[in-house]
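Engineer: show me how the following folds:
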Amino acid sequence: MGIYHRPGKLKDALAVLATTGARPVAGCTDVFAATEAQDLRGDVLDVTAIEGLRGIFETASGWRIGAATTWRDIVHARLPRAFDMLQQAACEVGGAQVQNAGTVAGNICNASPAADGMPPLLTLDAQVELVSERGERVVDLAQFVTGPRETVLQSDELVSAVLIPSKSVHGHSRFLKLGARKHLVISIAMVAVRLAVEDGKITDAAICVGACGPVAKRASALETALIGTSAEGADQLVSPAHLKDVLAPISDVRGDAAYREAAALELVQRAIADVLEQVP
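Structural biologist: Now for the predicted structure:
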């Protein structure tokens, strides 16, 4: 069994990473579930005590979600309507115990194809702020997660925040998830939709599908097709062709590939209709 580190300063945490190669953890809701031994092997770096790493704040350039921000923090935050989909997803990340412990950064670093946080964050054009003793870099979330359980995070780096640009914090949004039951379930398919409407026409569209491929992906063809169209009946414009570059589902015990494709199409249509019902 290794050493448990729980520094209060970011610089101390980065020094631990640089010298020990410790595993960063926060809520451990994914780490413990994937651990087959009775304890975690090697050094562990608990980031939950680091100053400034928890909370969601508006900045001059958008919004900053600290890496140790929990899903329960997201649920209770006062946020613009564009964040509705992220708060809805937060309500479905496990049960209350998981939401109280699990973090936004942990969800994306775990890089599960069925990570509930990915579609809404991608739909908000999220970026990931990474820090190490070598410096800081910012990576688009779409490039941060490269495959199932795979990211570009280096062994000496920590995720310090998830950044949402101001340009993406407008419009209304919706998150929908299909599982074998209502709660405490891994997604069969899920979608996040954000739409802005002016004078009855869609002026901006961001749509993402998750759990239907190795990584969650934006439906760029559908977004392009919707922009400039009448908001009335826009959900009926969605066709399988709009999602062909997004869907690459597998068949498993939760559902076969054909079912996932049909479910994703239906969820997108429903989410668009739900968003448009919110528009004044």
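
Engineer: contacts and neighbour counts: CA atoms only from here.
Structural biologist: Fine.

Engineer: residues in contact with the closest residue to D245 other than its chain neighbours?
Structural biologist: Of all residues not flanking D245 in the chain, A219 sits nearest, at 7.6 Å (C-alpha to C-alpha, 6 or more residues apart in numbering). By C-alpha atoms under 8 Å, 6 or more residues apart in numbering, the residues touching A219 are A206, I207, C208, V209, H242, L243, D245, V246.

Engineer: for P240, same thing?
Structural biologist: So P240 contacts L265 (C-alpha under 8 Å, 6+ apart).

Engineer: ok, it to G21 distance?
Structural biologist: 45 Å (C-alpha to C-alpha, to the nearest Å).

Engineer: could you do F83 as well?
Structural biologist: Counting by C-alpha to C-alpha, the gap from F83 to G21 is 35 Å.

Engineer: the more surrounded of these two?
Structural biologist: Neighbour count, other C-alpha atoms under 10 Å: between F83 and G21, F83 has more, with 26 against 17.

Engineer: any idea how far stretch 209-228 is from the middle of the chain?
Structural biologist: Offset of stretch 209-228 from its chain centre (C-alpha atoms, centre = their mean, to the nearest Å): 14 Å.

Engineer: could you look up the SS state of T146?
Structural biologist: Counting by DSSP: H, G, I helix; E, B strand; the rest coil, the backbone at T146 sits in strand.

Engineer: here is a second sequence; please produce its structure as well for comparison:
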Amino acid sequence: MSHPAKYLRPPDLQQAIQALADEDLTIAAGCTDLFPATDRKSLQGPVLDITAIPALRGIRQDDEGTQIGATTTWRDIATADLPPSLFGLQLAAREVGALQIQNRGTIAGNLCNASPAADGVPPLLTLDAEVGLCSIRGRRQIPLAQFITGPRQTERHHDELVTHIFIPKSALQGAGSFVKLGARKYLVISIVMAATRIQVADGLILSAAISVGSCGPVATRLPALEAHLTGRRVSDASIPPALVAETLHPIDDIRATAAYRIDAATVLLQRMVGGLRASSGLVA
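Structural biologist: Down below sits the predicted model:
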């Protein structure tokens, strides 16, 4: 007779990290990635459910920046009152599956799943996001750009729990945007994603943060393109295809060819810059 798998749902963070230190556990929150990854009717092995820990959910803003708890759902993010710099993250939140998925899926789960097509990663990269981790050995906070190391691979140690995502105050300038290209409008894995956070004053681009996803093993910033745009007038802003292509490493797969992905990323960014001109009143 088989026995049910061990299931833990601690009410506080200290109990959770102690459980992780004691044994190898599968961490569960929204389970929107976890359940599709198993071919059985239930999760196998001991499970640590972190959804009963109040400190892990919610969005907090202070003088240092913005902190998003690990179990904060995409719906929480989409409906929150956030500054324009986080609009790109909110647009991405509204693209994460259907409303049922948005109500369950969590921001930390999206990052720890480490899919090259994870919707939350490109906008978070434009926000210089950092990932907070905790274990009985202590706490640490590392840049998101270093946290995801490859498809389904992260820097999280087996005894660590992601507690929050931190966005520094310095990255809360400007306005964010996000565009996702897929084979259809909804419920689709993206062919290409693009996110921007651009600060404009008097028609001049003061700073630009640009990221592209689904065009390589991990989403990535485009520093050469950011430098190209910074200091230019919005009316003169352009997206040179060579500056897009030099950073991306897409593959050919069932959804698109590598060449198409680079072309599509360029077009999406061109449209986003075009929208910037329109919002600045520079085009009809």
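
Engineer: picking up where we left off before, ok, now how distant is the aligned partner of the residue nearest to D245 of structure 1 in structure 2 from F147 of structure 2?
Structural biologist: In structure 2, A219 of structure 1 lines up with L222, judged by TM-score structural alignment. For L222 of structure 2, the distance to F147 of structure 2 equals 18 Å [C-alpha to C-alpha].

Engineer: could you do L206 of structure 2 as well?
Structural biologist: Distance of L206 of structure 2 to F147 of structure 2, computed by C-alpha to C-alpha: 28 Å.

Engineer: for D119 of structure 2, same thing?
Structural biologist: Applying C-alpha to C-alpha, the value for D119 of structure 2 to F147 of structure 2 is 16 Å.

Engineer: higher neighbour count, those two?
Structural biologist: When neighbours are counted by other C-alpha under 10 Å, D119 of structure 2 and F147 differ, and D119 comes out ahead with 31 against 19.

Engineer: which residues sit in contact with the equivalent of the more buried one over in structure 1?
Structural biologist: Matched to structure 1 by TM-score structural alignment, D119 of structure 2 sits across from D116. Going by C-alpha under 8 Å, 6+ apart, D116 of structure 1 touches A89, A90, E92, V93, N107, S187, M190, G210.

Engineer: might you report the residue contacts of the residue mapped onto the fifth one from structure 2?
Structural biologist: Taking TM-score structural alignment as the alignment basis, one finds that N107 of structure 1 is matched in structure 2 by N110. Contacts for N110 of structure 2 (C-alpha under 8 Å, 6+ apart) come out as D33, A118, D119, G120.

Engineer: in this structure the second one contacts L111, no?
Structural biologist: Yes: at 7.2 Å, A118 of structure 2 and L111 qualify as touching, with contact defined as C-alpha atoms under 8 Å.

Engineer: more neighbours: these two, which one.
Structural biologist: Between A118 of structure 2 and L111, counted using other C-alpha under 10 Å, the more crowded position is L111 (25 against 22).

Engineer: which parts of the stretch 51-200 of structure 1 are helices?
Structural biologist: Using DSSP state H, counting those that start in this stretch, the helices of the stretch 51-200 of structure 1 run over 71-76, 84-90, 96-101, 104-110, 118-123, 141-144.

Engineer: any idea how far M118 of structure 1 is from whatever residue of structure 1 lines up with I77 of structure 2?
Structural biologist: With TM-score structural alignment as the criterion, I77 of structure 2 lines up with I74 in structure 1. According to C-alpha to C-alpha, I74 of structure 1 and M118 of structure 1 sit 14 Å apart.

Engineer: more neighbours: which of those two?
Structural biologist: Using other C-alpha under 10 Å as the criterion, I74 of structure 1 and M118 rank with M118 on top: 32 against 24.

Engineer: circling back: which single one of the contacts of D116 of structure 1 is nearest to G66 of structure 1?
Structural biologist: Of all the contacts of D116 of structure 1, G66 of structure 1 sits closest to N107, with 12.8 Å by C-alpha to C-alpha.

Engineer: related to what we said a few turns ago, dump the helices of the stretch 51-200 of structure 1 into JSON lines; add distance to A15 of structure 1 as well.
Structural biologist: Below are the helices of the stretch 51-200 of structure 1 laid out as JSON lines (distance: least, C-alpha to C-alpha, whole Å):
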{"stretch": "helix 71-76", "distance to A15 of structure 1": "28"}
{"stretch": "helix 84-90", "distance to A15 of structure 1": "32"}
{"stretch": "helix 96-101", "distance to A15 of structure 1": "25"}
{"stretch": "helix 104-110", "distance to A15 of structure 1": "20"}
{"stretch": "helix 118-123", "distance to A15 of structure 1": "29"}
{"stretch": "helix 141-144", "distance to A15 of structure 1": "23"}
